[in-house]
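1. Below are the sequence and a predicted model for it; my questions follow.
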Amino acid sequence: MQKKSLKFAALVLAASLSGCGLLPEKVDETKDWPAAKLYSEARDELSSGNYEKAIQYFEKLESRYPFGTYAQQAQMEIAYANYRQGDQAQALAAVERFIKLHPNHPNVDYMYYLRGLINFNDNTGFFDFLSKQDPSERDPKAAHEAFDSFKQLAERFPDSKYAKDAIARMKYLVNAMARHEVHVANYYYRRGAFVAAANRAQVAVNEYRDAPVVEEALTIMVRSYDALGLTDLRDDAERVLKSNFPNSAFFKGAVAQSEPWWKIW
């Protein structure tokens, strides 16, 4: 009991001394640093993976030297540091702020690219088709936003050094989003929700017509319409499938089995 009383008294005394200005305040070591040194130290922290410290330095740099190239560079570095730290919300906010403030900056193409990367790496579970999560519950929003960012970069800055990689990522995203739609369509079909299955498969056909999984999407449409007794729609989907994929394995399997191909797939 006596020890607790002494400890409490010490805390009260420390608080009193601090309030009277008798205890030294924490000194900001960066207070007198010029812009070049503050930027250099921030870059060192960033290179070392100390993202939080790097962000603090960059924010001080922008605050103390708001005019000039250092401030603009600090804004870009803040976005990148938040991205590397895994804080997508702060990273995106920093990117959007930079693009709004400096739409004609020589390196604004990089910010479009970074925005795409942030969304590309967000919610990576969306692309995990082996998970047990209901595929219809996955949110493809980040994938669509990543695609849109890369598309803006490729269209606005076709000569950018980031354009080639952006286009490659766009192709990957198209195939991934198409696979997602087909995966969801299959999910519904297996559960007897044939209308939902046909609708989701049609999304893949209409929006991702160059994706390899379109063949499977058309197949799901034919099977779903057949299950619903919608023969006209089934025949239309079958004609599209035969026209675009005449050597489809589904047709070959049907001939070998002497059964309508959509019933044995």
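-> Sure thing, it's come through. What you see is a predicted model; the values in this text were computed from it and never measured.

2. Going by C-alpha atoms from here, please, whenever you check contacts or count neighbours.
-> Will do.

3. secondary structure class for residue 32?
-> The three-state label for residue 32, taken from DSSP: H, G, I helix; E, B strand; the rest coil, comes out as coil.

4. That one and residue 77: what is the separation?
-> Noted for residue 32: a distance of 22 Å to residue 77, by C-alpha to C-alpha, to the nearest Å.

5. With neighbour numbers in mind, choose between the two.
-> With neighbours defined as other C-alpha atoms under 10 Å, residue 32 and residue 77 compare such that residue 77 has more, 23 against 9.

6. doesn't residue 59 make contact with that one?
-> No: using C-alpha atoms under 8 Å, residue 77 and residue 59 do not qualify as a contacting pair, with a distance of 9.6 Å.

7. can you map out the strands along the stretch 51-200 of the chain?
-> Per DSSP state E, counting those that start in this stretch, the stretch 51-200 of the chain carries no strands over any range.

8. quick one, helices of it?
-> Across the stretch 51-200 of the chain, reading from the start of the chain, the helices by DSSP state H, counting those that start in this stretch fall at 51-64, 69-85, 88-101, 108-120, 141-156, 163-190, 194-207.

9. Pull out the buried residues from the first one.
-> Going by neighbour count (16 or more other C-alpha atoms under 10 Å), the buried part of helix 51-64 is 51, 53, 54, 55, 57, 58, 59, 60, 61, 62.

10. okay, now the closest residue in space to the fifth one that isn't next to it in sequence: neighbour count?
-> With sequence-adjacent residues excluded and distances taken as C-alpha to C-alpha, 6 or more residues apart in numbering, residue 57 is closest to residue 42, at 5.3 Å. For residue 42, the count of nearby residues is 26 (other C-alpha under 10 Å).

11. Identify the residues contacting residue 42.
-> Counting by C-alpha atoms under 8 Å, 6 or more residues apart in numbering, residue 42 touches 53, 54, 55, 57, 58.

12. Would you confirm that the second one contacts residue 40?
-> So the one you mean is residue 54. No: look at residue 54 against residue 40 with C-alpha under 8 Å: they stay out of range, at 10.1 Å.

13. Just send the contacts of residue 42 back as JSON lines, with distance to residue 15 too.
-> Output for the contacts of residue 42, formatted as JSON lines (distance: C-alpha to C-alpha, whole Å):
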{"residue": "53", "distance to residue 15": "28"}
{"residue": "54", "distance to residue 15": "31"}
{"residue": "55", "distance to residue 15": "31"}
{"residue": "57", "distance to residue 15": "29"}
{"residue": "58", "distance to residue 15": "32"}
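
14. In addition, the following structure is provided for comparison:
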Amino acid sequence: MATMAAAVLSIAACGSNRNRPKLAYEERPVELLYNTGFERLQSRRWNDAVDYFQEVERQHPYSEWSRRSILMQVYAFYQAGSYTDAIAAADRFIQLFPGSPSAAYAFYMKAVCNFEQIVDVGRDQAFSQAALAGLRDVIRRYPNSSYATDARVKIDMVNDQLAGKEMTIGRWYQRRNQPLAAINRYKAVIDDQAFQRTSHAPEALYRLTEVYLGLGLKEEATRNAAVLGFNYPGSPWYAEAYALLGEQGADRPETAPEAQRESWLRRIIPG
């Protein structure tokens, strides 16, 4: 125990990964370094764990232990909230071991790190776009893996976020009396197959009904309200659209026209 204690330099887990002190170099058995890092992981001492796994890489760069250590760094950085460092470690693994079965984990963690940084719809959605691209890449490369299964769930969540961004911009244009710009944003939600499955589709149809009525285009307003009523008959947005059409003296729709219903359903449920 005394020997091991002398070999270990305790490091505070707080502070920047780049500014905090590193392990003093001392040649040690690879098993000792790796196992100590793993113990730090189990103790949730993420930064300490990273130091030991990096030391494995530095002292034993061509070993199987080094390959494993890079993946452990990805995980430790992710748990510490150091997403940029986690992505860099994942990229390093992919570059060094592109054919490894564990590359699936590296690709997945890159996507998840971007996913975890998604911000509210009022701000730039660069992380949403990066997460979406990464998750799709996981599905394309490893379609039958458990990572792909989770990626599909996360893609639905990202699409809901991006559709929400379109709605936020559309409402902004609508409030500022720029109806054509608003229509383009709302149409983006109902015309995109991915967005049609999100929680924002009913409101997009309602907003189109609202904007078209404001422009005096009652037929277009009725058509969108009909699609809304057919696909979301129990939605409060349909109740709002129905009442709005009545107030404006437009025909209140019972169902969507047959051709339009079929086209809409084919987009929502292919085949």
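-> Yes, it's here. Note that the structure is a prediction, hence the values are computed from the model and not measured.

15. sorry, back to before: could you dump the buried residues of helix 51-64 of structure 1 into TSV with distance to residue 171 of structure 1 added?
-> Output for those, formatted as TSV (distance: C-alpha to C-alpha, whole Å):
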residue	distance to residue 171 of structure 1
51	31
53	36
54	34
55	33
57	38
58	35
59	36
60	40
61	39
62	37
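
16. between these, which is nearest residue 229 of structure 1?
-> Relative to residue 229 of structure 1, the closest of those is residue 51; by C-alpha to C-alpha it sits at 59.7 Å.

17. which residue in structure 2 lines up with the closest one?
-> In the superposition onto structure 2, residue 51 of structure 1 corresponds to residue 46 when matched by TM-score structural alignment.

18. The most centrally placed residue in structure 2 - nearest residue in space that isn't next to it in sequence?
-> For structure 2, residue 115 is the residue whose C-alpha lies nearest the centre (C-alpha atoms, centre = their mean; 3.6 Å). In this structure, residue 115 of structure 2 finds its nearest non-sequential neighbour in residue 131, 5.0 Å apart by C-alpha to C-alpha, 6+ apart.

19. Quick check: the aligned residue for the residue nearest to residue 57 of structure 1 in structure 2?
-> Pairing criterion TM-score structural alignment: the partner of residue 42 of structure 1 within structure 2 is identified as residue 37.

20. secondary structure class for that match?
-> Reduced to three states with three-state DSSP, the structure at residue 37 of structure 2 is helix.

21. With residue 252 of structure 2 instead?
-> Look at residue 252 of structure 2: counting by three-state DSSP, its state is coil.

22. Please give me every residue in contact with it.
-> Shown here is residue 252 of structure 2, whose contacts under the criterion C-alpha under 8 Å, 6+ apart are 222, 242, 245, 246.

23. quick one: which of those is most hemmed in?
-> Across the contacts of residue 252 of structure 2, neighbour numbers were computed from other C-alpha under 10 Å; residue 222 holds the maximum, 26 neighbours.

24. If I follow the layout properly, that one ends up in contact with residue 251?
-> Yes: with contact taken as C-alpha under 8 Å, residue 222 of structure 2 and residue 251 are classed as touching, separated by 6.7 Å.

25. So for the two, which residues contact both of them?
-> Contact criterion C-alpha under 8 Å, 6+ apart; residues bridging residue 222 of structure 2 and residue 251 by contacting each: residue 245.

26. burial measure for the residue nearest to residue 198 of structure 2 when sequence neighbours are not counted, as a count.
-> Residue nearest to residue 198 of structure 2 in three dimensions, not counting chain neighbours: residue 160, with 5.1 Å by C-alpha to C-alpha, 6+ apart. Other residues near residue 160 of structure 2 come to 21 when the count uses other C-alpha under 10 Å.

27. residue contacts, the aligned partner of residue 160 of structure 2 in structure 1?
-> In the superposition onto structure 1, residue 160 of structure 2 corresponds to residue 175 when matched by TM-score structural alignment. Contact analysis of residue 175 of structure 1 by C-alpha under 8 Å, 6+ apart lists 208, 211, 212, 213.

28. Could you export these as JSON lines, including secondary structure?
-> Written out in JSON lines, the entries for the contacts of residue 175 of structure 1 read as follows (three-state DSSP):
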{"residue": "208", "secondary structure": "coil"}
{"residue": "211", "secondary structure": "coil"}
{"residue": "212", "secondary structure": "coil"}
{"residue": "213", "secondary structure": "coil"}
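
29. And these, which is closest to residue 220 of structure 1?
-> Nearest to residue 220 of structure 1 among the contacts of residue 175 of structure 1 is residue 213, at 10.8 Å by C-alpha to C-alpha.

30. Quick one: map that closest one onto structure 2.
-> When the structures are aligned by TM-score structural alignment, the residue of structure 2 matched to residue 213 of structure 1 is residue 200.

31. do the same with residue 69 of structure 1
-> In structure 2, the residue equivalent to residue 69 of structure 1 is residue 64, according to TM-score structural alignment.

32. Give the burial count for its match, as a bare number.
-> The local packing count at residue 64 of structure 2 equals 10, with neighbours defined by other C-alpha under 10 Å.

33. State the distance from it to residue 56 of structure 2.
-> In this structure, residue 64 of structure 2 and residue 56 of structure 2 are separated by 10 Å, where distance is defined by C-alpha to C-alpha.

34. Much appreciated, bye for now.
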